[in-house]
Every structure is written in C-alpha cells, then in structure tokens.
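Peer 1: Quick one: sequence and predicted model below, then my questions.
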Amino acid sequence: MDSRNWLQDLVPKLVLAPSFIIVLVFVYGFIAYTGYLSVTDSKMLPSYNFVGLSNYSKLWALPHWWRAISNLAIFATLYIGICSVLGLGLAILLDQKIRAEGILRPIYLYPMALSFIVTGTAWKWFLDPGIGLENTMHLWGWESFTFNWIKDRNYAIYCVVIAAVWQSTGFIMAMFLAGLRGVDNEIIKAAQIDGASSATIYRRIIIPLMRPVFLSAFVVLAHLAIKAYDLVVALTGGGPGQATELPATFMYSYTFTRNSMGIGASSAIIMLMMIFSIIIPYLYSEINGEKRQ
C-alpha cells in the first residue's frame, strides 16, 4: 500500500520534471545569462570581462535609447487607452443580447488569431501611399486625399498604434464581456427596481465591480507594449529613421547589427524590470484579494 502511494506521488513529478527543467534552463537560465552579459564588455561575441554598470550608464546616455523610450511612452499610452475604451464599448454592445452576437463576437476576435508579423505586413500594404488606402482613393477619383503617416517621421508611430489596437481590441473585449457576464444579476435587478437607467447601472454599479478585469487588461496590454517587436519590424522596420524605434527593436539592433552585445543585454534587462514593475504589483494585489476573501 505504501509503495502504491509512493508511486502515485512520484509519477506526477516525473511527468512534470522535463518541462520544469526546460523552463528553468531556457527561460530563467538565459535571463540570468543576459544579466551577466549586461555587466561585461561583450561586443560581437560574448566576453567575460566584468565592467560593472558601465553598459547601463552608456545606454542611458544614448539619444537612440531615449527615442525608443519616448516612442514606447506614446505607443503604450495610446495602445492601452484605446484598446480599453474600445474593448469595453464593444463588450457593453454585445452584452445587450443583440441578435448578431454570435456573428460579431468571432469577427471582433479574429484579428487576435493572426500573428503580429501578418498584422504588420497587412497594415503596411494598407497604409502604403503607393498601393494602399491613398492610392485606392485616388483611383476612385478623390485626388486630394492624402494619408502618408507611415512615411512621416511625426506620425509613423501612430500607424503602429492603429495596427496594434486593431489586433488586440477583440481580445480585450472578450475579457470585459466575461467580466460583464459575471456580475450578479440580483444586483442589477435591484437597481432596475429602484429606477436606475441602464447608463447609470453600468457607470455606478457594473463598471466599478469590474476593477479586477481592468487591472488584468492593463497588465496584458502593458506587457505586450513593452515587448512589441515583430509588429514594428513588419510594419515600419523602426523607421522612417528612428521614428518608430521601441526598446525591443533597439535591443535587437545593438545586439546583432551594431555589435554591442553588452549594451543590448542591458536594454533587455531594463525591459525585464519594466515588466516586473507591472507584474509584481498585480500579483501582490491578487494575493491580498484572496487573503481578504
């Protein structure tokens, strides 16, 4: 009997052991290795000459890095804000039990099924003045129409925002819709009996109860914004110039094309710290919420 219990305890551990070892080595092991490279003088190839925090001081002295950070601030603010507003609006629309919900829901969710590479390529064609929207309007006779943001240094970052919002809004809508459907109907019925309008019920009761969903949506969108790479590469390549450079594209550029692996590794660690600054408070609030319950 004891041997059977011992075997039952051992089998799950043996099944999980390979995946645990793989994650430990290829995720946390490489994170630790990147951290070590960030304090060495690595150039084209890894070097093990310790230089302390000099790579970080060089990184923050680079105008290129500050441009990537400022672009991230613009991109993340608009991306998170617009996705949240549109996602909530679409979720409230579908929550009205409209007849076309079964058709609209997969249509809104479909963009999330595409990779960011596909999304970036499709929007690059659509926004290209020579073959996309502007050219189509000219063919239809609207010769005065111009939309060349993707070629303009001042507006190119907003093209990245448009493509990212198109891809992610449906997923955020699904999160909010699940939150709306999880609100206790008894609370809503009590408010309706008291004469509250639908707008008042959403504003004063339902949306405040969805605070955990808003927090989850923020965490998802924020980490997607920080690690945005493939969408930018496919859509603008970081250009024109450095107009759409983000920390992830900066990291790749300095690591693999400018032969400054130490600086590239330090930028990767800064990105990791950004993500930690979002994830850790989120986990802390979730743990505290469970303890209160």
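Peer 2: Thanks, I have it. Residues are numbered from 1 along each chain as shown.
Peer 1: going forward, measure contacts and count neighbours with C-alpha atoms only.
Peer 2: Noted.
Peer 1: measure Ile206 to Phe218 for me?
Peer 2: When CA to CA, to the nearest Å is applied, the distance between Ile206 and Phe218 equals 18 Å.
Peer 1: alright, now check it against this:
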Amino acid sequence: MANVITATGALGRTARARDALGGWMPFIVIAPSVVASFIYVFVFTAWTLYVSMSNSSLLPTYGFVGLKPYFELWSNQRWSIAYGNLFFFSAFYVILSLAVGLALAIAIDQRVKGEAFWRTIFLYPLAVSFIVTGTVWSWLYSPNAGIEFLVRNLGWHDFTFRLTTSKSTAIFAIIATGVWQSSGFAMALFLAGLRSVDPDLVRAAQIDGAGPARIYRKVILPSIAPIFVAVAVVLLQFAIKTFDLVVALTGGGPGISTTFPAIYVYDLMFQRGQIAIGAAAAIMMLLALAVVLVPYALWTTWRARRGAAHG
C-alpha cells in the first residue's frame, strides 16, 4: 500500500511539473526573440542617441558635446535637400500608390475574366526587391539601352527619355518606380477590404437608386477607411527608409538632387567617418518614423477601445 501511495504521489508531482512546464513553455519559446528585439531596438537606439551627442568621428568615442552634431547636421545643405526630397517623395509616392492601388482594386472587384491572372500580374512587383526594381528601371531610363534607345531605333530619332539624367526630373523617375513597386500591395489590401463590405449595405443603396459611382463614394469607400490609414502608414514607412531604390536608380544624383536621408546617413558613417553626425541623422530618421507610427498606434488603440465600449 505504501508503494502504491508513493507511486501515486510521484505521478501527481510529474503531472504538476508537466502542467507547469506547459504553462511556461510559450514564454520560454518567445523569450530569446523578445530579448533580442529589446536589445536591437531599445539598447541600440539608446546607444545611437548617445553617440549622436558625442564627439565621435572615425570610431565611436564618448565625449559628450550635447546637440552640436545636430546643429552641424541641419546647417549642411545636403541634409536639407535630403529631408526635403523625403517629404516630396513621400507625398507623391503615398498618394499615387493609394490612387493606383485603389483603381486596380475597384477594376478587379468587378469580377473581371481572368481575375486570378490579373491579381498575380499586379502583385508581382511586390515580390521583387527594391534593389532589383531600381536596377531594371535604371536600364529602362538609360538613353543607351532603354526606352529612348528603343524608340529611336523605331525611327523617332528626336525622341528623348532621360528622366534620371536631369536634376529636375530624376526624383519623378524615383516616384514612378516606387509607385510601380508598391501599388500592387495597396491593391491587395484594398481588394480584401472591398470584398469584406456587407452586401446588404450595397443592396440597400441600389434599392434607393444610387449608381455605382455614388455607392463607392458614399458606402463602400467609407467602410474601408481604416484600410486607407493602414496602407498609408506602411507606405510612409517604405518612403522614410528608402535607400536601395535610389542607389540603384540615381545614386543620389545628378549631383545631390536625389539624396535621401538614408543615403546621407550611410555616406556620413561609412564614407566620411563622421559617426556622430551620422548618428544624429539616424535619430532624425527615427523621429520621422515616430511621427508616423505613434499617432497610428494611438489611433488603433482608441479605435479598439471605442469598438469594445460599443460592444
């Protein structure tokens, strides 16, 4: 009898240990990634912030100089041009990607023949990296191998198509290429949103005599407004971090006309050996991301709480 009781107790302890381990297992599994993410995001961000207020040059040093690197950064004409280019590019890139993506989504939403084929075609650019996209489009913009070369060989010898060689048009070449790359992403999310709209709302509007344009404007598009915000936020993140697309297309030129903050950070840190100013530029990019992400996070939290309060 004593042996039976001892065995039963051992089995009970084993079961409790197994249950406890099962309860802790999810935390054990995700702990390494959480720790790595914390170090990667918060620790390195704090380190970069401190370096941005140090007298670092070729190698990091830790002599504190306050905001001097930031003043030097903003007094540099190239940084002002880079930040201005970022705002200009972001505005056109986001608006045009949203517009083209929405137009494609509405067209496909009409249950067109070969819908799966068209979805694949429009989504294909999303599967290609920005560096590949930039390289291919740089060939298309090249006067010696691209569209200009092709059209001239067809007989139009006065035709010119040199967007990337002119300071006034190079940034528009980057915008057009970026829109081509990202409009399929916007289309996919918009199409999912259009397909999720309650059909009863559409039928009610049709019964009231509303035409297709009015139905989209008054019923469908307001219903997918959160998707507009989400897509715009993601596209703004793409825009702020733009680096490889510009490097492949123009290299920041002609001159410094298409310099972007990410390119300037790389140049300061790895070409000129000005680590403190480069870190300051990186912090400014982080602030630009925060301006986008923090309001979006607050808005989504407010929306979730509002939805919970209304059942």
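Peer 2: That came through fine. Source: prediction; values computed, not measured.
Peer 1: What value does the TM-score take for this pair?
Peer 2: The TM-score (TM-score structural alignment, normalised by the length of structure 1) is 0.98; 293 aligned residues with a CA RMSD of 1.0 Å.
Peer 1: Just give the closest residue to Gly66 of structure 2, not the sequence neighbours.
Peer 2: Among residues not flanking Gly66 of structure 2 along the chain, Met53 sits closest, at 4.8 Å (CA to CA, 6 or more residues apart in numbering).
Peer 1: Can you report how many residues lie near the aligned partner of the one you found in structure 1?
Peer 2: By TM-score structural alignment, Met53 of structure 2 lines up with Val39 in structure 1. With neighbours defined by other CA atoms under 10 Å, the count for Val39 of structure 1 comes to 22.
Peer 1: Which helix runs longest in structure 2?
Peer 2: Scanning structure 2 for the helix with the most residues, using DSSP state H, yields helix 2-38.
Peer 1: That helix packs against which elements?
Peer 2: Helix 2-38 of structure 2 makes packing contacts with no helix or strand when contacts are defined by 3 or more CA pairs under 8 Å, 6 or more residues apart in numbering; DSSP states H and E.
Peer 1: Tell me the helix or strand right after that helix.
Peer 2: The helix or strand immediately downstream of helix 2-38 of structure 2 is helix 44-51, counting by DSSP states H and E.
Peer 1: Buried ones in that next one, by neighbour count?
Peer 2: Of the residues in helix 44-51 of structure 2, those with enough neighbours to count as buried (16 or more other CA atoms under 10 Å) are 45, 48-51.
Peer 1: What range does the one helix or strand Met273 of structure 1 maps to cover in structure 2?
Peer 2: Secondary structure here is read from DSSP H and E; on that basis Met273 of structure 1 sits in helix 261-292. Aligned by TM-score structural alignment, helix 261-292 of structure 1 corresponds to residues 275-306 of structure 2.
Peer 1: Mean per-residue distance, that stretch versus structure 1.
Peer 2: With the two structures superposed, stretch 275-306 of structure 2 lies on average 0.7 Å from its match in structure 1, counting by mean CA distance after the TM-score superposition for structure 1.
Peer 1: what comes up buried for that stretch?
Peer 2: Here stretch 275-306 of structure 2 shows 275-285, 288-289, 292-293 as buried, counting by 16+ other CA under 10 Å.
Peer 1: For the match of Met53 of structure 2, give its distance to Phe50 of structure 1.
Peer 2: In this view, Val39 of structure 1 and Phe50 of structure 1 are 6 Å apart by CA to CA.
Peer 1: Then Thr146 of structure 1?
Peer 2: As defined by CA to CA, Thr146 of structure 1 lies at a distance of 53 Å from Phe50 of structure 1.
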